[in-house]
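Asks: Sequence and predicted structure are below.
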Amino acid sequence: MRSLAALAHTDPAFLRRWRFAAGAAALADMLAFALLHGAGVSLEFAQALAFAAALLAAISVLRGIRCAHRWATLCFVVALAYPLRAGVLSLFAAQWPPLVAIVPAALAGALTLLLGGTATGASTRRQDFAVAVPLAVVYLLVLRLVYLGQIELAPQEAYYWNYSQHLDIGYLDHPPLVAWLIAATFALGDGEFFVRLPAVLAWAVMLAFAVAYAQDMAGRGNALRCALLAATLPFFFGIGVMITPDAPLAAAWAAALFFLQRALLGERPLAWLGAGLAIGIGMLAKYSMVLVPASAFVFMLVDARSRRSLLSAWAWGGVLVALLVFSPVIVWNLQHDWASFAFQGSRRLAARAPQFSLPEFLASALLLLTPLGVLALWRWLRPQGGISSTFQVVPANDEPSLLAGRRRLFMQVFTLLPLLVFAVSSLRAETKFHWTGPIWLAILPVLAATMSRPGLGEGALDRWLARGWMPLLQALLLVYAYGLFYYPVWGLAGLRLHHTYLEMGWRDLRGQVQGIEEAVLRETGSRPAIVGLDKHNTADEMAFYDPRGDGARDTASRHLFFNENAVMYEFWFPRSAFAGRDLIAVSGWRGNLEDPRLPAMATRLGPVQVLIARKGGVAVATYYARVVYGYRPAPLPQ
């Protein structure tokens, strides 16, 4: 704390006062919670009222402070402390008595107040990045670790978990890396936390390489600000929350940028092997990684000094490393008639109904970069724009202006070329908002340069950007803490209106389906399988939340009954494997269970049953189930 205080230029008297305030808050928190819990107040309201008492205790200690800036900071730090403390309480209250769980929760809240107040509230500088950035990164990391095991898996996450339960060297719709990572961490323990743990680890790797890349391109000060952006901008934050192929893809993309700029700009031969390894790993995560080597090739064509690399043995060694790492996916496609390459390539572009999605593509930049980021990008790309004043960290034996120009060209090629590919694709095919996310890693140093002056220049827009970033990032921190973590677990003052994709009561729904399963077992003497009648979402959740723990082995999708895409379920569960078995069909739409095609594929059908999924005691979704006795995999009606 003394070192932190010195770094933040903290007034020693204020530091002592803030320490005392944090201690008083912790004691008031525990005492008030004990009294409220003893009075029979519900856990949700008891913890909220106890935190209010803790806040009053802290304010009473700090009441002599007259600095408006410090009071504003206190409010922000308090707002961050509350969701973290509540998450620690709900985490431990699941295993311990509430009166015991409140102790680590109160200490977590007090520590957040103590560190936040010392580092930012007491600082005499408005933007002390050397202190604020590490604390912000650590806060977001701890917040993830506290909450990730308490929030239900989204269907897409459950689908990738199902990948890991059917381990292979390739899959139809994605390469296998996400499955391998989940299998590795799931071996350490079960539950949502271990499914999502690879996302947190990949986020940390991405952050480290993004900082190293920014430091090479623009120096340590820029790297600190770049770390803050990589921790808080929507796409980069999101990949560390939900497990998808985008998490390892972003980590590999950042690593590839780091090694490629060292190979092409720093002319370090060994960096080519690191770039090849990163690109190969990225290709194991998602096929869009191919845009990185494509950008490298274009850069070598347009940058005269880099053309010699086209004949470099080290560069071709990097290509060989990438191909060797990616080779399992090539083998899988050879064994399956190039199914995955076709699914992500020709089949997507040859859609029966072309979809003009350029507006969605443009909107994705606003969402992923935020409007401030888009303005900073425009400022950099416009004539006379640039960040030459920021990019002056150069080797002693190189020409500063030449290297600054090559760095600018590097970022332009590695940003604009991949964006152009997605823009052209969006003219006739679907575009999802997160697809362009990793591309923005190349220009993070540009955005970071606008966070403090001197940045891009001295104009009104430059001053406005420098003033706007910190309030925006602080607002994003609060949105993440409350919207993505606190609300799904605790609700808001008793209000629980959960989204039908996230937090819709999957565990409760699967428990009700289990009751039907046990009834069929008692009736027929054999255990039925479960079938979700949508593309894969219902089957994914039914498999993961199977209370018997073997859902991945006997939970299929709609391909058993309908001629509709069910992605990997068609590979895992051929229709013939369920011949003669009893099935429980589950759907969010009653019409699926009353479809006239079903009777031809069963010896008899049970009645349609209504299932109300609940979360936190609140009804959040209605599903329907029907028993299909004696499944007959006859030719599917059209």
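Replies: Perfect, thanks for sending it.
Asks: When you work out contacts or count neighbours from here on, use the C-alpha atoms and nothing else.
Replies: Noted.
Asks: Could you report the neighbour count for residue 610?
Replies: Using other CA atoms under 10 Å, residue 610 has 14 other residues around it.
Asks: helix, strand or coil for residue 411?
Replies: helix (DSSP: H, G, I helix; E, B strand; the rest coil).
Asks: gap between the closest residue to it other than its chain neighbours and residue 273?
Replies: Sequence neighbours aside, residue 442 is the residue nearest to residue 411 in space, at 5.5 Å (criterion: CA to CA, 6 or more residues apart in numbering). From residue 442 across to residue 273, the span is 20 Å (CA to CA, to the nearest Å).
Asks: Could you check how far residue 403 is from residue 208?
Replies: Applying CA to CA to residue 403 and residue 208 gives a distance of 24 Å.
Asks: scratch that, residue 508 is what I was asking about
Replies: 39 Å.
Asks: ok, residue 5 touching residue 14?
Replies: No - applying CA atoms under 8 Å, one finds residue 5 not in contact with residue 14, separated by 10.1 Å.
Asks: okay, these two: which has more neighbours?
Replies: Between residue 5 and residue 14, residue 5 has the larger neighbour count (other CA under 10 Å), namely 20 against 16.
Asks: What residues sit buried inside the helix or strand hosting the more buried one?
Replies: Element membership of residue 5, judged by DSSP states H and E, is helix 2-7. Going by neighbour count (16 or more other CA atoms under 10 Å), the buried part of helix 2-7 is residue 5.
Asks: next one: it to chain centre, how far?
Replies: Centroid separation for helix 2-7 versus its chain: 33 Å, with CA atoms, centre = their mean, to the nearest Å.
Asks: Who are the packing partners of it?
Replies: helix 129-147 (3 or more CA pairs under 8 Å, 6 or more residues apart in numbering; DSSP states H and E).
Asks: any idea which helix or strand comes after the helix it packs on?
Replies: helix 155-165.
Asks: for that next one, the distance to its chain's centre please.
Replies: 15 Å.
Asks: what about the strands in the stretch 401-550 of the chain?
Replies: 529-532 (DSSP state E, counting those that start in this stretch).
Asks: In space, what's closest to the residue of the chain most remote from its centre - neighbours in sequence excluded?
Replies: For the chain, the largest distance from the centre (CA atoms, centre = their mean) belongs to residue 603, which lies 45.2 Å off. Residue nearest to residue 603 in three dimensions, not counting chain neighbours: residue 630, with 5.2 Å by CA to CA, 6+ apart.
Asks: Residue 517 now?
Replies: The spatial neighbour of residue 517 that comes closest, neighbours along the chain excluded (CA to CA, 6+ apart), is residue 528 at 6.3 Å.
Asks: Please compare the first structure with the one that follows:
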Amino acid sequence: MNTLFATAPASSWRRFYFISLLLTLVFRGWLGAVLPFTGDEAYFYWWGKIPAGGFYDHPPMVGWWLAALISVSEAEWWLRLPAILQPALLSFMLLGFLRDDAPATRWGAATLMLLAPASVLDVLITTDIPLVYFSVASALVFLHAQRTRSMPAFALAGLLLGGAFLSKYFAVLLGLAYIVWALWRPAAWKWKGLALLVLCALPAGLYNAWWNSQHCWANVMFNVFNRHGGAGLSWKTPLLYAGMMLWLLTPMVAWRLLRAPGAWMRQAALPALVVVPLAVFGLLSLVKTIGLHWVFSFVPLAFLMYARAVPDGVLRRTRNITAVLALLHVAGVVAVATQPVDSWAQRLGPRKYAGVVQTVKADEVIAALGSDVDRYVLMTDGYSPSVTLGYNHGRYWPVFGPASSHARHDDVLTDFRALAGRDILILSKEKPDLADYTPYFREVSEDTLQVRGATFWRIRGHGFDYAAYHAGVLEPARRLWYAIPKWLPDCGCYFEERYFN
């Protein structure tokens, strides 16, 4: 009888977990299949479609993964499979790591991982997907290494950190947390483990540095210099960051962690792996908006820390409240998904609604172009519409004009010299000023295109003048985005070699 009562709670936690696992997988599989590819996803799709050793604004890992996936199928659900499965696989990782912990802690942490808001909703294949896999795996192996003082485990944590670095540069915050751990109550074995970890992560960093040195230092220019033009001290951005973390962790988890820090600060190295990166983001939020996806790598570790810090009763209530929140999010998504596209016209305004139609009904936009798709080189005036329409069309659409500092991988893929004299059609969501186009063509005209009540403009340019475009667009782009500092060694730059040899 005592044995029966002792095992009943464990079976209850386990049953709740497996029900959550099944339901979230079904929902995420459906969402991943019906949700149209977003601009970011289409951008990374082209990384996989035209694979390379690196890409303009981020390290190459997601492009490599997509290249492998594309070799099998280009269906949205298939390309998103690493994202669709991520919460489930992370929960398995937590279960494995917590195999010696109490059942409530073990199954509770894994269930929170499944039911957290971002875990329910995020099915997009982006740079953050491989980053989260490698970062969480590195952190869990590192926690095992510091508990057992296993040098091979420190080495494996370093290799995984290298994979995270080749996914996204935010991996350096996890490396910073490892350093803080070594500095806190330093010991010889800690320094030895850290040195081994760094040594095993170093090849990934060296490879990325080598690639950048041969390619205009593109990642460095974008992440260090070009993307921060709007940064500035603000009281709004820290509040946005706090609200975002409240949503990601759920209010109950966030409140309990803040209310009783003594309960989790004693957990050896784990608090450093959570607090150090989130504190750095907190400082950055004073001058910059922190992206929702930037912190995804550290949310599973926060749930692990929480599950080990609270009593079983509190963890059970947290799990149940999180389940209710998950159901509300699912209901919201289903409600939005069942609305016809046309119903958003009045709510969003002309330009935003055109963006929705362009994403959700891209095939209709392309079909509406009629014979123009064969008569012209097709382009848009922005990176997101180009990659989205290109993905749906099955052929790459270059970007015409200066665009912005973001997503300039088009500079790698498009050679405007080869387009001299060609006829180009530029599709835009905004009424154009033809003065922006007439210098670059022998003749320019415009008309409108209506798709599902959204208005698009077609700018038809006949006889592309490459020399004028070089002076009016490429020269300013060189000054704005490719002003490589003298202290970076000049080992090669595709933009310079192509246009300014």
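Replies: Yep, that arrived. Note that the structure is a prediction, hence the values are computed from the model and not measured.
Asks: if we can go back for a sec, the second structure: which residue goes with the residue farthest from the centre of the first structure?
Replies: The alignment partner of residue 603 of the first structure in the second structure, by TM-score structural alignment, is residue 442.
Asks: next one: residue 572 of the first structure
Replies: Residue 572 of the first structure maps onto residue 413 in the second structure, by TM-score structural alignment.
Asks: ok, the residue nearest to residue 603 of the first structure to residue 532 of the first structure distance?
Replies: Counting by CA to CA, the gap from residue 630 of the first structure to residue 532 of the first structure is 17 Å.
Asks: between these two, who's got more neighbours?
Replies: Shown here are residue 630 of the first structure and residue 532; by other CA under 10 Å, residue 532 has more neighbours (26 against 18).
Asks: isn't that one right next to residue 551, touching?
Replies: No - using CA under 8 Å, residue 532 of the first structure is not in contact with residue 551, being 12.0 Å away.
Asks: For residue 450 of the second structure, pull up the helix or strand it's in.
Replies: Counting by DSSP H and E, residue 450 of the second structure is found in strand 441-451.
Asks: check contacts around the most centrally placed residue in the first structure.
Replies: Central residue of the first structure (CA atoms, centre = their mean): residue 239, 2.2 Å from the mean position. By CA atoms under 8 Å, 6 or more residues apart in numbering, residue 239 of the first structure lies in contact with 199, 200, 203, 246, 247.
Asks: Most neighbours among these, which one?
Replies: When neighbours are counted by other CA under 10 Å, residue 247 leads the contacts of residue 239 of the first structure with 32 neighbours.
Asks: Any figure for the gap between it and residue 375 of the first structure?
Replies: Applying CA to CA, the value for residue 247 of the first structure to residue 375 of the first structure is 26 Å.
Asks: Check residue 367 of the first structure too.
Replies: Residue 367 of the first structure sits 13 Å away from residue 375 of the first structure, going by CA to CA.
Asks: Same check on residue 409 of the first structure?
Replies: Going from residue 409 of the first structure to residue 375 of the first structure by CA to CA gives 19 Å.
Asks: and what of residue 341 of the first structure?
Replies: Distance, residue 341 of the first structure to residue 375 of the first structure, by CA to CA: 36 Å.
Asks: counterpart of the residue nearest to residue 517 of the first structure in the second structure?
Replies: Using TM-score structural alignment, residue 528 of the first structure sits opposite residue 376 in the second structure.
Asks: can you map out the strands along the stretch 101-250 of the first structure?
Replies: Counting by DSSP E, counting those that start in this stretch, the stretch 101-250 of the first structure contains no strands.
Asks: Could I get the full set of helices for the stretch 351-500 of the second structure?
Replies: Ranges of helices in the stretch 351-500 of the second structure, per DSSP state H, counting those that start in this stretch, are 362-368, 372-375, 383-393, 410-413, 466-469, 475-481, 494-499.
Asks: Show me which positions of the first one end up buried.
Replies: Translated: helix 362-368 of the second structure. So for helix 362-368 of the second structure, counting by 16+ other CA under 10 Å, buried means 362, 365, 366.
Asks: Quick one: the residues you listed as JSON lines, columns for distance to residue 51 of the second structure too.
Replies: Listed next are the buried residues of helix 362-368 of the second structure as JSON lines, based on distance: CA to CA, whole Å:
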{"residue": "362", "distance to residue 51 of the second structure": "24"}
{"residue": "365", "distance to residue 51 of the second structure": "27"}
{"residue": "366", "distance to residue 51 of the second structure": "25"}
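Asks: Against residue 153 of the first structure, how distant is the closest residue to residue 610 of the first structure other than its chain neighbours?
Replies: The shortest distance from residue 610 of the first structure to any non-neighbouring residue, by CA to CA, 6+ apart, is to residue 624 (4.7 Å). Counting by CA to CA, the separation of residue 624 of the first structure from residue 153 of the first structure is 21 Å.
Asks: And residue 197 of the first structure, by the same measure?
Replies: Taking CA to CA, one finds residue 197 of the first structure at 12 Å from residue 153 of the first structure.
Asks: Mind checking which of these two has more residues around it?
Replies: Neighbours were counted for residue 197 of the first structure and for residue 153 using other CA under 10 Å; residue 153 has more, 29 against 24.
Asks: Which strand or helix spans residue 25 of the first structure?
Replies: helix 12-38.
Asks: Relative to the second structure, which residues correspond to that helix?
Replies: The alignment places helix 12-38 of the first structure over no residues of the second structure (TM-score structural alignment).
Asks: so what's residue 271 of the second structure up against?
Replies: Contacts for residue 271 of the second structure (CA under 8 Å, 6+ apart) come out as 264, 265, 305.
Asks: again, only using 7 Å
Replies: The neighbourhood of residue 271 of the second structure, defined by CA atoms under 7 Å, 6 or more residues apart in numbering, consists of 264, 265.
Asks: just residue 607 of the first structure next, same as before
Replies: Here residue 607 of the first structure is in contact with residue 626 (criterion: CA under 7 Å, 6+ apart).
Asks: on that earlier part again, ok, so of the buried residues of helix 362-368 of the second structure, who is nearest residue 42 of the second structure?
Replies: Set against residue 42 of the second structure, the nearest of those by CA to CA is residue 362 (12.0 Å).
Asks: before we move on, the earlier item: I'd like to know how far the residue mapped onto the residue nearest to residue 603 of the first structure from the second structure sits from residue 417 of the second structure.
Replies: Taking TM-score structural alignment for the superposition, residue 630 of the first structure sits opposite residue 463 in the second structure. Separation of residue 463 of the second structure from residue 417 of the second structure (CA to CA): 13 Å.
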